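Asks: Model the structure of this input:
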Amino acid sequence: MPIPDSIPGVDRTLLRDDVFHRLRDAIVAGAFLPGEQLKDGELAEWLGVSRTPVREALLRLSASGLVVTRPGRSTTVSEIDPRAVRDARDVVAAMHVLAVREMAGKLTDAHVEQMRAANRRFAAALDAGDIAAALDADEELHAVPVAALGNRAIESVLDQFGPVVRRAERDRFLEDGRASHERHDRLIDLMSEGDVAAASAVTFETWHTLSVDRWSATTRH
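Replies: As a prediction, the model looks like this:
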């Protein structure tokens, strides 16, 4: 039958990305635990989509290191690998330092307020014991300079490796949330003042306070 020109087709790119982001966020939030098997049929039913975008999303998650895919066998959520976390942390830190260095002193008042509002939500989430909300607020805060810079290469790298770090950050915010809130405040002030060197140093410190020692110990045992 003829297809009416007036009805737009489904944007498969948006569907594919939405499935990827929902599965990624579920893993980062701990809804799917390390070692848990992911079945594309069950995931497709849960998300209300066909198996094709689910399989594509799982391949992307495998490239990010969040799942382990064995063709013809199974796909499972990866264990937290200390070396993978360390490598991802160092890359993510470098990208954020670059964005901060480029944007310190150049953010608009609206950008600065967006960061402050995110940090207030971060503190409130910590008070409520809502680590998922704290992770979301933290991500929003650090995304402001990145988005303002508009460097697609940086955004692409963070999209791939950021989730590996985010999953590991859950434990850090349980133990070190208040210190993170204070570092956020310092970073925002320094960005607003245009102190490039100090803002870059705080950014580097912020990401490198994520230690991989606990997972290294688990791996040895």
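
Asks: all contacts plus neighbour counts: C-alpha atoms, from now on.
Replies: OK.

Asks: And the helices in the protein, which stretches?
Replies: Taking DSSP state H as the criterion, the chain carries its helices at 12-28, 40-47, 51-64, 82-103, 109-128, 131-149, 152-193, 196-208, 213-220.

Asks: Redo these as CSV? Include mean neighbour count and distance to Thr75.
Replies: CSV is the format used below for these (neighbours: other CA atoms under 10 Å; distance: least, CA to CA, whole Å):
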stretch, mean neighbour count, distance to Thr75
helix 12-28, 16, 13
helix 40-47, 14, 9
helix 51-64, 19, 8
helix 82-103, 20, 18
helix 109-128, 18, 33
helix 131-149, 20, 24
helix 152-193, 18, 17
helix 196-208, 18, 30
helix 213-220, 11, 21
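
Asks: Compare the ones you listed and give me the one nearest Thr76.
Replies: Ranking the helices of the chain by proximity to Thr76 (CA to CA) places helix 51-64 first, at 9.5 Å.

Asks: Output the helices of the chain in TSV; the columns should cover distance to Pro34.
Replies: Shown next, in TSV, are the helices of the chain (distance: least, CA to CA, whole Å):
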stretch	distance to Pro34
helix 12-28	8
helix 40-47	16
helix 51-64	13
helix 82-103	13
helix 109-128	24
helix 131-149	17
helix 152-193	10
helix 196-208	23
helix 213-220	13
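
Asks: Of those helices, which is nearest Ser74?
Replies: helix 40-47 (9.5 Å).

Asks: how many degrees apart are that closest one and helix 51-64 in direction?
Replies: Going by axes from the mean of the first three to the mean of the last three CA atoms, to 10 degrees, helix 40-47 is angled at 110 degrees with respect to helix 51-64.

Asks: Second input sequence below; structure requested for side-by-side comparison:
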Amino acid sequence: MPVPSGPPAASRSLLRDDVYRRLRDAIVDGTFLPGEQLKDAELAEWLGVSRTPVREALLRLGASGLVVALPGRSTRVSSIDAPAVRDARDVIAALHAFAVRQITGRLTEDDLDRMRQANDRFAEAVTAGDVDAALTADEEMHRIPITALGNQAVATVLDQFDPLVRRAERLRFTTDGHTSVELHTRLIDLLTTGDPDAAADVAFDIWHTLPTP
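Replies: Modelled structure (predicted):
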């Protein structure tokens, strides 16, 4: 679809990371469709920024596999490539399992409560068929142990590959996300009781319930 018209939803003081997140989210939620050409001048006008942060964001999106740049020609939204999604999913699953194993026993009651609340919002969104809300709540819940771990290398790799998987994950939450609700609950229970190996196994399994295209 064309770049949305009208005033940008974000302020003109967007930083580079903000521009990246806006464009990333627009690809993940289907605002920009596979194969659609992305012109930095049009994107800059839409976001109310200069072309420089847009170009930098497109480079990052290319590294994540969300766009494909053809030198001297154009930048287009990538198609959902099954092998690439599987590779990204496997990396994400392994890193979440690693993080959960390391952080079990170290999460605060507030951390665990926030995970429960996010999972409750996720369950409500799945039942209501609100895919955007489900993805937001799911990401929030999984981000809590990652943030608590404080391993910047893990966070950086997840930030790179997570959007590729999230785009495919929309398909699952469109059809059935109730299995994820149950697995989330099991994960939180294991984190609460302090069983790192079992928690890591569940964290790993959560990501492998994702059907690849």
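
Asks: what's the TM-score here?
Replies: Scored by TM-score structural alignment, normalised by the length of the second structure, the superposition of the two chains gives a TM-score of 0.92; 201 aligned residues with a CA RMSD of 1.2 Å.

Asks: Looking at the first structure, name the residue matched to Thr31 of the second structure.
Replies: In the first structure, the residue matched to Thr31 of the second structure (TM-score structural alignment) is Ala31.

Asks: residues touching its match, list them.
Replies: By CA atoms under 8 Å, 6 or more residues apart in numbering, Ala31 of the first structure lies in contact with nothing.

Asks: Quick check: it vs Arg167 of the first structure, distance?
Replies: Look at Ala31 of the first structure and Arg167 of the first structure: by CA to CA, to the nearest Å, they are 11 Å apart.

Asks: go on, Glu140 of the first structure?
Replies: Applying CA to CA, the value for Glu140 of the first structure to Arg167 of the first structure is 16 Å.

Asks: And for Ala125 of the first structure?
Replies: Counting by CA to CA - Ala125 of the first structure and Arg167 of the first structure are separated by 17 Å.

Asks: what number of residues lie near the residue lying closest to Gly194 of the second structure once chain neighbours are set aside?
Replies: Leaving aside its chain neighbours, Gly194 of the second structure sits nearest to Gly105 (5.2 Å; criterion: CA to CA, 6 or more residues apart in numbering). Neighbour count of Gly105 of the second structure, defined by other CA atoms under 10 Å: 15.

Asks: Surely Gly105 of the second structure touches Leu191?
Replies: Yes: Gly105 of the second structure is within contact range of Leu191, at 6.9 Å (criterion: CA atoms under 8 Å).

Asks: ok, and the closest non-adjacent residue to the equivalent of Val77 of the second structure over in the first structure?
Replies: Taking TM-score structural alignment, Val77 of the second structure has Val77 as its aligned residue in the first structure. Nearest residue to Val77 of the first structure, sequence neighbours excluded (CA to CA, 6+ apart): Val67, at 4.3 Å.

Asks: Repeat that for Ser216 of the first structure.
Replies: Spatially, and ignoring its direct neighbours in sequence, Ser216 of the first structure is nearest to Pro82 (5.5 Å; CA to CA, 6+ apart).

Asks: what's that neighbour in contact with, if anything?
Replies: Neighbour list for Pro82 of the first structure: 212-213, 215-216, 219 [criterion: CA under 8 Å, 6+ apart].

Asks: same thing but 6 Å
Replies: Neighbouring residues of Pro82 of the first structure by CA atoms under 6 Å, 6 or more residues apart in numbering: 212, 215-216.

Asks: And it, how close does it get to Ala88 of the first structure?
Replies: According to CA to CA, Pro82 of the first structure stands 10 Å off from Ala88 of the first structure.

Asks: same deal with Gly35 of the first structure?
Replies: 20 Å.

Asks: now do Arg121 of the first structure
Replies: Taking CA to CA as the measure, Arg121 of the first structure falls 26 Å from Ala88 of the first structure.

Asks: swap in Met103 of the first structure?
Replies: Relative to Ala88 of the first structure, and taking CA to CA, Met103 of the first structure is found at 23 Å.

Asks: And Glu205 of the first structure, by the same measure?
Replies: The value you get for Glu205 of the first structure to Ala88 of the first structure, if CA to CA is used, is 15 Å.

Asks: repeat for Arg73 of the first structure
Replies: 27 Å.

Asks: Also Phe161 of the first structure?
Replies: Here Phe161 of the first structure is placed at a distance of 5 Å from Ala88 of the first structure (CA to CA).

Asks: How about Glu182 of the first structure?
Replies: In terms of CA to CA, Glu182 of the first structure sits 24 Å off from Ala88 of the first structure.

Asks: what do you get for Ala134 of the first structure?
Replies: Counting by CA to CA, the separation of Ala134 of the first structure from Ala88 of the first structure is 20 Å.

Asks: before we move on, what about Val19 of the first structure?
Replies: Going from Val19 of the first structure to Ala88 of the first structure by CA to CA gives 23 Å.

Asks: Over to Arg214 of the first structure?
Replies: Look at Arg214 of the first structure and Ala88 of the first structure: by CA to CA, they are 16 Å apart.
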